[in-house]
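Trainee: Here is a sequence together with a model predicted from it:
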Amino acid sequence: MTSDTRIGPIALPDTRARHVIQQLLEGSGVALNGDAPQDLRIYHPEFFSRVLRQGTLGLGEAYMDGWWECERIDEMACRLLRHGLGERAHTTTERLKYRLQSGFFNLQSKARAYIVGEAHYDLGNDLFERMLDPTMCYSCGYWKQAETLHQAQLAKLELACRKLQLSPGMRVLDIGCGWGSFAEHAARHHGVEVTGITISREQAELARQRCHGLPVEIRLQDYRDLEGHYDRVVSIGMFEHVGHRNYATYFQTIERLLDETGLLLLHTIGSNSSEISADPWVNKYIFPNGVLPSAMHIARASEDFLLMEDWQNLGPDYDPTLMAWLENFDARWNEVAANYNERTRRMFRYYLSVCAGAFRSRDLQLWQVVFSRGRRGRYDAPR
């Protein structure tokens, strides 16, 4: 049943699966077929058994298929996570499968590095241009004094530049440069030379256009193939694709590339748990082979190569960032609807909403960590 034919939630039989889910929801503030914005309205009788069988993968795919609706998926997700359903929503089979895969294989090897670029970042610049702000930042904004998404993204870029203590003429490496937001800002406003790398062809093409005329070089390249020497290194929203098997290689590579008195700014989403896992729906539809680091992962992997100078948590700022993206996405979807299908629209709405709820519940974090090679004096971090 599609959204075009719905009149209201269907009358569902009191099945065992439905009863189990109702018990799980008790006390969460989320109801079945209720009137509150965070309540689920069920349109397919097999919804309950699908979710019990497939966990979060089944829940997300059922939404993409039009089996349920919710006015505020972000608030639904936040309440469910605060209720402790995040871990219980992952099936035993799913956990075992991911542990076996990540245990025997390097899911983020050089041979597989471009998979996420092709699957997500190459989806279409037309869509991302309408969802993001004019900076084309696809990472958390800094809302301390900002009132709009654009202000928050400019503030984030400037905060990163200040933490790196940029000065004219410096050579800066941007690992995971995206559509060139940091490279363009740093080169234009701080007079530095930037080399940006990405594993997305669509990102590289648009980044070159955005940085035309500036001392910026954009490459389609894996970080493990980098050579050269840089005064500063920045990595914004890329470390989530590195993978636990490659964390040490990542920091060792940066140590090799970084000047003795240089600085690294690492901007990454972080997990509260050091368990190696990934949400199966996000892994399948949004960020294939992605895995979130914990604070322990970052500290242990970097300690042999770099000195940690500063650690700031901007996690709460990702909630308004994601909600602003969702607002842009909904407002401008009609401009690109002919290039995509309804399932893609529902996939993006679900992704943005659930992630906003995860940050609102403090289930996810966003860290900016500054490193040096330990051969410089006192470092005072700006805020």
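Mentor: Cool, got the structure. Numbers count the residues shown, from 1 in each chain.

Trainee: only C-alpha atoms for contact and neighbour calcs from this point on.
Mentor: Will do.

Trainee: elements contacting the helix or strand where residue 250 lies?
Mentor: Assigned by DSSP states H and E, residue 250 belongs to helix 247-257. Under the contact criterion of 3 or more CA pairs under 8 Å, 6 or more residues apart in numbering; DSSP states H and E, helix 247-257 touches helix 295-302.

Trainee: Check the offset of the helix it packs on from the chain's centre.
Mentor: 19 Å (CA atoms, centre = their mean, to the nearest Å).

Trainee: mind listing what's buried in that helix?
Mentor: 295, 297-298, 301-302 (16 or more other CA atoms under 10 Å).

Trainee: putting a second one here so we can go through both:
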Amino acid sequence: MTSDSRLVPIALPDTRARRVVERLLEGSGVTLNGDAPQDIRVYHPDFFARILHQGTLGLGEAYMDGWWDCERIDRMACRLLQHGLGEHAQTPSERLMYRLQAGFFNLQSRARAYIVGEAHYDLGNDLFERMLDATMCYSCGYWKRADSLHAAQRDKLELACRKLDLQPGMRVLDIGCGWGSLAEHAARHHGVEVTGITISREQAELARQRCRGLPVEIRLEDYRELQGRFDRIVSIGMFEHVGHRNYATYFQTVRRLLPEDGLFLLHTIGSNNSEISADPWINRYIFPNGVLPSAVHIARASENQLLMEDWQNFGADYDHTLMAWLANVDAHWHEIADRYNERTRRMFRYYLSVCAGAFRARNLQLWQVVFSRGRPGRYDAPR
């Protein structure tokens, strides 16, 4: 159970805000103070007014504050999205504010590149070590044949290496290397030299420890500062931080660093539409300044820069990955509870659960796209 069984839901106030919320929930399979795992149990009388005024930001913050609970937030989120409530999740003022900011400012400029690292990835290696598996992959696993999180992440890393056709002695660039997952795997099992870059100091420190003794260099560096030439380039779970104003620069950078016969693999969460937006709660508490690309964004930005060789979608696998991370958080939180408060625990539970529901509802996708500079011959992508 995710809630405190001692808490008793309040009697629902007879207010306009409550009636509006009930009308929105009609037909979704989610009820207020019901007994089903996906039902919302309300503990604060101002809950309804808060979410009507603040949308998803208010919903997430109210959960962090203990104003409501739900046994299975993932099921709740999936049902609400399938019911179409995602269209009403943000208030008009929230959508307008983000569009104005994104239109007039480069929210992912060089000067702002390290914000997400400091706000999220630097939160604490001890937390992420308990949430993730031994590979320290913080991206979608590949569950085609896997029966565990560790197997799914190992298979994802191997799939990327096979798609890149890694050969011993190659120089590989890992843009957004995280805690060194791909760098370690590629160097250890494929005999390549890897340069990994990240904008997180905590990630860089742990990645260097994990890759000690291997031909791996980890740098604290923004992708726009890169120089040199690499036989293969890979970017797993980083493109979500690039931002639409920088997509062209990103692909130009990859082209500049890639030789004529090189290959580039892009692994990214994708949006079903090309609207420039961000969930206000995720933007504030999890990934500041993040924005998800659409298929159109990727195709347009890479046009005249790189040739698309292969496109694979295994977004449904992110549901399994996120639920495995959630199970790890629940199982191991007591080990770090003295270093993180209850609000942080609820923040992570809400984040992982809601995202799992979004992938289950197929509102979000996970793409692996392979590019070249137009190398001769046929490219056959492994699956």
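Mentor: Perfect, thanks for sending it. Computed from a prediction, not measured in an experiment: that's the story for all the values here.

Trainee: re earlier: closest one of the buried residues of helix 295-302 of structure 1 to residue 95 of structure 1?
Mentor: residue 297 (19.4 Å; CA to CA).

Trainee: Would you state the helices of the stretch 201-350 of structure 2 in chain order?
Mentor: 201-210, 247-257, 280-285, 295-302, 316-332, 342-360 (DSSP state H, counting those that start in this stretch).

Trainee: Out of the ones you listed, which gets nearest to residue 237 of structure 2?
Mentor: Of these, nearest to residue 237 of structure 2 by CA to CA is helix 316-332, at 11.9 Å.

Trainee: with structure 1 superposed, average distance for the closest one?
Mentor: The superposed helix 316-332 of structure 2 is, by mean CA distance after the TM-score superposition for structure 1, a mean 0.3 Å from where its aligned residues fall in structure 1.

Trainee: what sits up against the helix holding residue 250 of structure 1?
Mentor: If you take CA atoms under 8 Å, 6 or more residues apart in numbering as the criterion, helix 247-257 of structure 1 is touched by 223-224, 226-230, 233, 242, 297-298, 301-302, 305-306, 373.

Trainee: Can I have the buried ones of these as a PyMOL selection?
Mentor: Selection of buried members from the contacts of helix 247-257 of structure 1 for PyMOL, criterion 16+ other CA under 10 Å:
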select buried, resi 223+229+230+233+242+297+298+301+302+305+306+373
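
Trainee: all strands of structure 2, in order?
Mentor: 41-42, 68-69, 171-175, 193-198, 216-220, 232-236, 263-271, 307-313, 364-372 (DSSP state E).

Trainee: can you redo these as CSV with distance to residue 125 of structure 2?
Mentor: What follows is the strands of structure 2, written out as CSV (distance: least, CA to CA, whole Å):
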stretch, distance to residue 125 of structure 2
strand 41-42, 33
strand 68-69, 28
strand 171-175, 20
strand 193-198, 14
strand 216-220, 16
strand 232-236, 19
strand 263-271, 23
strand 307-313, 30
strand 364-372, 25
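
Trainee: nearest to residue 350 of structure 2, of these?
Mentor: strand 68-69 (9.9 Å).

Trainee: tell me the average deviation of the closest one from structure 1 after fitting.
Mentor: Strand 68-69 of structure 2 sits 0.3 Å off on average (mean CA distance after the TM-score superposition for structure 1).

Trainee: The counterpart of residue 123 of structure 2 in structure 1 - how many residues pack around it?
Mentor: By TM-score structural alignment, residue 123 of structure 2 lines up with residue 123 in structure 1. Residues near residue 123 of structure 1, counting by other CA atoms under 10 Å, number 14.

Trainee: quick one: residue 123 of structure 1 from residue 259 of structure 1, how far?
Mentor: From residue 123 of structure 1 across to residue 259 of structure 1, the span is 36 Å (CA to CA, to the nearest Å).

Trainee: Repeat that for residue 192 of structure 1.
Mentor: 15 Å.

Trainee: Ok, residue 306 of structure 1 next?
Mentor: 12 Å.
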